[in-house]
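1. Using only what follows, build the 3D model:
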Amino acid sequence: MICGIDLGTSTVKVTICRKMEPQFVVASRSEQCAAEILQSPSNCSEQSVWKILCSLKSVLNKIDRDIFQKIEYVAITGQMHGVLCWDAPNISEISPGNNLCAASNLVTWQDQRLTPDFLVNHPQIHPGFGIGTLLFEKYGNRYSIFKGSIWGSIMDFVVYIALGLPQKYHVTTSSQIANSFGYFDPINGRFDVCSLKSMGFPIDTLPTIIPETSVIGETERDNYLNLPEGCKVIVPLGDTQTAFYSVIKQRKDCTVINLGTSCQVGRIAEAKSVEAKTGQALQIFPYFKNCFLILNASMNGGNNLDVFVNGVFLPLLDSFCDTSKIEKEKIVYEALVRSGLRALEKDKLCNSGNVQYTGEMFPERSKCNPLGGNGNQSGATISNLTSTSCDLGQLSLAFHRGIIKNAFAAFEDGWGSPCDLDQVVTVGNIFEKNKLFRAVTENLFPGCSIFNSNSSLGAALFVGDNLDDLS
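-> Model prediction:
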């Protein structure tokens, strides 16, 4: 069996597939981890590493024991760009009481602590990029949350503790993860050592880059995640890349939208055509087998709805609904989807959907102007509200539609040539859970293919397709 693990921003997912063809799913579990550090400053986004680990162990414990004991390979993917530091002499020290003795908080991709002046002087990064955060905090003579001499992504850390690697372990990762830290050339697959050295960054701490088919090690009998002894743990992979892989594998002729907390729209390109296909709004991400993803990596996805729900609706429910936050969120989301679907049907009949939402609640990297803060980014707007359109259904429909249209608009602008949107493929469990997102996408792109897939499945499928190349 092959186990794919996705350490997402809000959810931990585990998918287990057969090792040999046909690679069907034999088990799948997920759990919201609620790892946000709420006392962080408003411009910071940090998560508790301990809570992420607890959620991961909880999800793994939900897998049928007979299936679990047959796991031979583990591939870990998850949220990119973010960074944490650690220096744990003994993995058993990782616990709620002394978590910070073992590891720092995870500073996520949503972090906005980098100042405009700092960004002007560091053009190869955006807010939330790991190397930028390290330069700003750990090596910038500021008070820092970072403790320890080892740094990497949350996936790198989980590999470290799963394998019980030595204290002075040097992080070994894939180009997919390394690229997300910043100051990395995705085409040539290496860090910009000269620039980093000139800024005083300790280049000896940079991760070593190895192929995506590399095995970092095998689990011992008593390991932190209780994985079966002898499991081969693959080098960490990027969640965007594995999400794309889960739905297109060898296909290179379609446009994919990956919707979760954020949203990515992109296509696969061969190395020889990468630079010619990118525009200001698009980014190059290393993919698999010497190919690349050309992406609009939008900061705005499901997080727009989360802000809307938590900032507007939950405070209203607090006054008369005595249930947990999770139950309140469920009530609100069900109402938003139900009313939005009704509004969409009405819109189809009489073109009544005149409420518009520009889905840019979070600053887009492609529009970031360091000298002026957010540059052209003026925040999200709701427009065309009238006495007849100001209802919950129209607002919900506008939010869902605006998020999808925002991501596609930037991709089409940056692609530089006509893009075949007749072959749109979706990935992300949100399209299965949220019927309105699904209906809106089908309405905008008739004939699109909707897949109930995710990054954990993509990671497992990638390993299964490349068993002969693992080393």
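2. Every contact and neighbour count from this point should use C-alpha atoms.
-> Noted.
3. residues near residue 437, how many?
-> Residues contacting residue 437 under the criterion other Cα atoms under 10 Å number 24.
4. Tell me if I'm right that it and residue 431 touch.
-> Yes. Assessed by Cα atoms under 8 Å, residue 437 is found in contact with residue 431 at 5.9 Å.
5. which one in the protein is furthest away from the centre?
-> Distance from the centre of the chain peaks at residue 387, with 38.7 Å (Cα atoms, centre = their mean).
6. Please report how far that residue lies from residue 196.
-> Computed as Cα to Cα, to the nearest Å, the residue 387 to residue 196 distance reads 56 Å.
7. Next: residue 158.
-> Here residue 158 is placed at a distance of 26 Å from residue 196 (Cα to Cα).
8. again, but for residue 234
-> Shown here: residue 234 relative to residue 196, a distance of 28 Å by Cα to Cα.
9. For these two, work out which one has more neighbours and name it.
-> Taking residue 234 and residue 196 together and counting by other Cα under 10 Å, residue 234 has the greater number of neighbours (27 against 17).
10. Tell me who's in contact with that one.
-> By Cα atoms under 8 Å, 6 or more residues apart in numbering, residue 234 lies in contact with 73-76, 212-217.
11. can you do 10 Å?
-> Residues in contact with residue 234 (Cα atoms under 10 Å, 6 or more residues apart in numbering) are 4, 73-77, 159, 173-174, 211-218, 459, 463, 470-471.
12. Mind giving me the ChimeraX command for buried ones among those residues?
-> In ChimeraX, the members of the contacts of residue 234 classed as buried (16 or more other Cα atoms under 10 Å) are selected with the following command:
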select :4,73,74,75,76,77,159,173,174,211,212,213,214,215,216,217,218,459,463
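13. could you say which helix or strand contains residue 12?
-> Here residue 12, judged by DSSP states H and E, is contained in strand 11-17.
14. Between strand 11-17 and the helix or strand following that strand, find me the angle.
-> Proceeding C-terminally, strand 11-17 gives way to strand 25-32 as the next helix or strand, assigned by DSSP H and E. Relative orientation of strand 25-32 and strand 11-17, computed by axes from the mean of the first three to the mean of the last three Cα atoms, to 10 degrees: 170 degrees.
15. Next secondary structure after strand 25-32?
-> Sequence order places strand 46-47 as the next helix or strand after strand 25-32, per DSSP H and E.
16. Report all helices and strands that that following strand contacts.
-> Judged by 3 or more Cα pairs under 10 Å, 6 or more residues apart in numbering; DSSP states H and E, strand 46-47 is in contact with strand 106-107.
17. Let's see this one next, to set against the first:
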Amino acid sequence: MEEGSIVLGIDVGTSSVKAVLLEPTSGDVVESETRDTKAGLESESGTQVKEQDVGRIISVLNDCLTALPREKLQKVSRIGVSGQMHGIVFWRTNQGCHWVNSGNLRVFEPREVSQLITWEDGRCSTDFLSSLPSPRSHLNIASGFGCATIFWYLKNRPDFFRQYNTAGTIQDYVVSMLCGLQRPLMSVQNAASWGYFNTRSKTWNIDILQEWGFPVSLLPDILDAGCIAGKTSYDWCGIPQGTEVGVALGDFQCAVYSSAAESTDAVLNISTSAQLTFSMPAGFQPEDHPSPAEAVTYFPYFKDQYLAVAASLNGGNVFVSFVTMLAQWMTELGFETSDSNIYSKVINAALFVNETQFTICPTLFGERHAPDCLASVSNMTSTGLSLGHVTRALCRGIIENLHAMLPSHRLKESGIKRIIGSGNALARNAVLKQEVERIFPFPVVYGKDVDSAVGAAMLMVKQ
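-> You can find the predicted model right below:
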């Protein structure tokens, strides 16, 4: 890497896009920009469809880049890209975007592209998933996984495929457009998150899928995480044409890469969802046929290693739902206040409540290993119904749910010495922090926040 060059890291997240400029020698972030995408689309009432507007996401991505200093963008020599896993977007090869001038900069805009069906999508019911063939993989299939979504369209809207001839995650789409790829390339990390992918052979379950009429031509070609996918085919927001671009990575793996300094560190991240993870020793291989009820899964990491992951669908999104519910009640009672005001007040109320018998099971969004598990409330008493008690019980429930998935004794057996606490929901919520420290018998370190964009950039420095 040339002296004076800079590495760009991008993360296309569920609710925001982030871009960072990393100085490769020191590893310092010299510039950073984050924008909320607000790309969620309204679905029919009562449906579990979760989709996002790809045009909106790319517009915000372009805005993030143009907000960075032009003189530094001109020094970018490599680009690392990560993004939300499991989800899928469809497009037509060679027609997925067009490049336009925006002011005096060159940007790309989507064309012939579907909506992004996100990892939160719940259109694949338990019955539908059980009707699908068993994958030859150590990972089970779930709603929101790319291959499950393709199977759903195959059964319910087969004409959908006439519009498109390829597919990928949203971050794969970005890399394909930047490099003008004839066929999309996908890292082992993102492929594993779609289902029907064998991480040992690093191949799709082509024979199984073809037998069931699956359109295998949609599936991207595979590269190891960390490989270069191509070079930018145009100047982009001031970044020179011909800049190397890494194959798109999973946001989760990049987040862990940015923060876990030692093999004895576990990373607890609570943002929209929640994850607790640690790296398995070199040489570890997961079983090919896990139990569907197993709460811990193994995600491919880097250099053929795996992360043990308790990935809960219930994290900060549960607390947001709680605040939204209170706001709706206030409106119905004739009082108007902001969600942010409610948020601060319920946190403050809970800080004065150290103990509560009130118990909340917070699985409002189910869990992948238990999709039909619903939220519940128990042990209610007339003396424990204050706002502080309810908020404390909810925060405790979120952490206890994660602890039930990956308990302390299992962390100890794996040699874990401390927990790195991170994520927006955890950073903003002092009660959640208290519950983490109460439930997990390890030192908890904050302030070394996970950052997928930084992780994506760091990996490109080391290639």
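18. TM-score them against each other, please.
-> Both chains were compared after superposition, and using TM-score structural alignment, normalised by the length of structure 2 their TM-score is 0.86; 437 aligned residues with a Cα RMSD of 2.8 Å.
19. Now the common contact residues for residue 437 and residue 431 of structure 1.
-> With Cα under 10 Å, 6+ apart, residue 437 of structure 1 and residue 431 have common neighbours residue 259.
20. Run a quick neighbour tally on the aligned partner of residue 151 of structure 2 in structure 1.
-> Alignment note (TM-score structural alignment): residue 151 of structure 2 maps to residue 135 of structure 1. Using other Cα under 10 Å as the criterion, residue 135 of structure 1 is surrounded by 20 other residues.
21. Next up, identify which helix or strand residue 135 of structure 1 is on.
-> When elements are defined using DSSP H and E, residue 135 of structure 1 is found to belong to helix 130-136.
22. What of residue 457 of structure 1?
-> Using DSSP H and E, residue 457 of structure 1 sits within helix 455-465.
23. how about whichever helix in structure 2 runs longest: buried residues?
-> Counting residues, the longest helix found in structure 2 (DSSP state H) is helix 387-405. For helix 387-405 of structure 2, burial by neighbour count (16+ other Cα under 10 Å) applies to 387-403, 405.
24. residues in structure 1 aligned with that helix?
-> Aligning helix 387-405 of structure 2 against structure 1 (TM-score structural alignment) gives residues 392-410.
25. Mind reading off the mean deviation between the matching stretch and structure 2?
-> Using mean Cα distance after the TM-score superposition for structure 1, stretch 392-410 of structure 1 ends up 1.7 Å from its aligned counterpart in structure 2, as a mean over the superposed pairs.
26. What residue, apart from its backbone neighbours, is nearest the counterpart of residue 426 of structure 2 in structure 1 spatially?
-> Residue correspondence to structure 1 (TM-score structural alignment): residue 426 of structure 2 is matched to residue 431. Excluding its sequence neighbours, the residue lying closest to residue 431 of structure 1 (Cα to Cα, 6 or more residues apart in numbering) is residue 438, at 5.1 Å.
27. same check, this time on residue 130 of structure 1
-> Nearest-residue entry for residue 130 of structure 1: residue 181, 4.5 Å, with adjacent residues in sequence omitted and distances by Cα to Cα, 6+ apart.
28. That neighbour: neighbour count?
-> For residue 181 of structure 1, the count of nearby residues is 26 (other Cα under 10 Å).
29. To which residue of structure 2 is it aligned?
-> Mapped onto structure 2 by TM-score structural alignment, residue 181 of structure 1 lines up with residue 194.
30. Endpoints of stretch 369-386 of structure 2, how far apart?
-> With Cα to Cα as the measure, what separates the two termini of stretch 369-386 of structure 2 is 33 Å.
31. Residue 56 of structure 1 is in what secondary structure piece?
-> Counting by DSSP H and E, the element that carries residue 56 of structure 1 is helix 49-61.
32. Would you tell me what the next helix or strand after that helix is?
-> Heading C-terminal from helix 49-61 of structure 1 (DSSP H and E), you reach helix 65-68.
33. before we move on, the earlier item: for the nearest residue to the match of residue 151 of structure 2 once chain neighbours are set aside, the count of nearby residues, please.
-> Computed as Cα to Cα, 6+ apart, the closest residue to residue 135 of structure 1 that is not its neighbour in sequence is residue 201, at 7.0 Å. A count of neighbours around residue 201 of structure 1, defined by other Cα under 10 Å, yields 19.
34. Kindly indicate whether residue 201 of structure 1 is helix, strand or coil.
-> Assigned by DSSP: H, G, I helix; E, B strand; the rest coil, the conformation of residue 201 of structure 1 is coil.
35. Counterpart of it over in structure 2?
-> Match for residue 201 of structure 1 (TM-score structural alignment): residue 214.
36. check contacts around its match.
-> Taking Cα under 10 Å, 6+ apart as the definition of contact, the neighbours of residue 214 of structure 2 are 147, 150-151, 154, 206-208.
37. Quick check: it vs residue 453 of structure 2, distance?
-> Relative to residue 453 of structure 2, and taking Cα to Cα, residue 214 of structure 2 is found at 33 Å.
38. related to what we said a few turns ago, could you list every residue that touches the match of residue 181 of structure 1?
-> When the contact criterion is Cα under 10 Å, 6+ apart, the partners of residue 194 of structure 2 are 85-88, 119, 139-150, 168-169, 204.
39. Recalculate using a threshold of 6 Å.
-> Listed by Cα atoms under 6 Å, 6 or more residues apart in numbering, the contact partners of residue 194 of structure 2 are 86, 145-147.
40. For the residues you listed, which ones persist in structure 1?
-> Among these, the ones whose aligned partners also stay in contact in structure 1 (both residues aligned by TM-score structural alignment, their matches' Cα atoms under 6 Å) are 86, 145-147.
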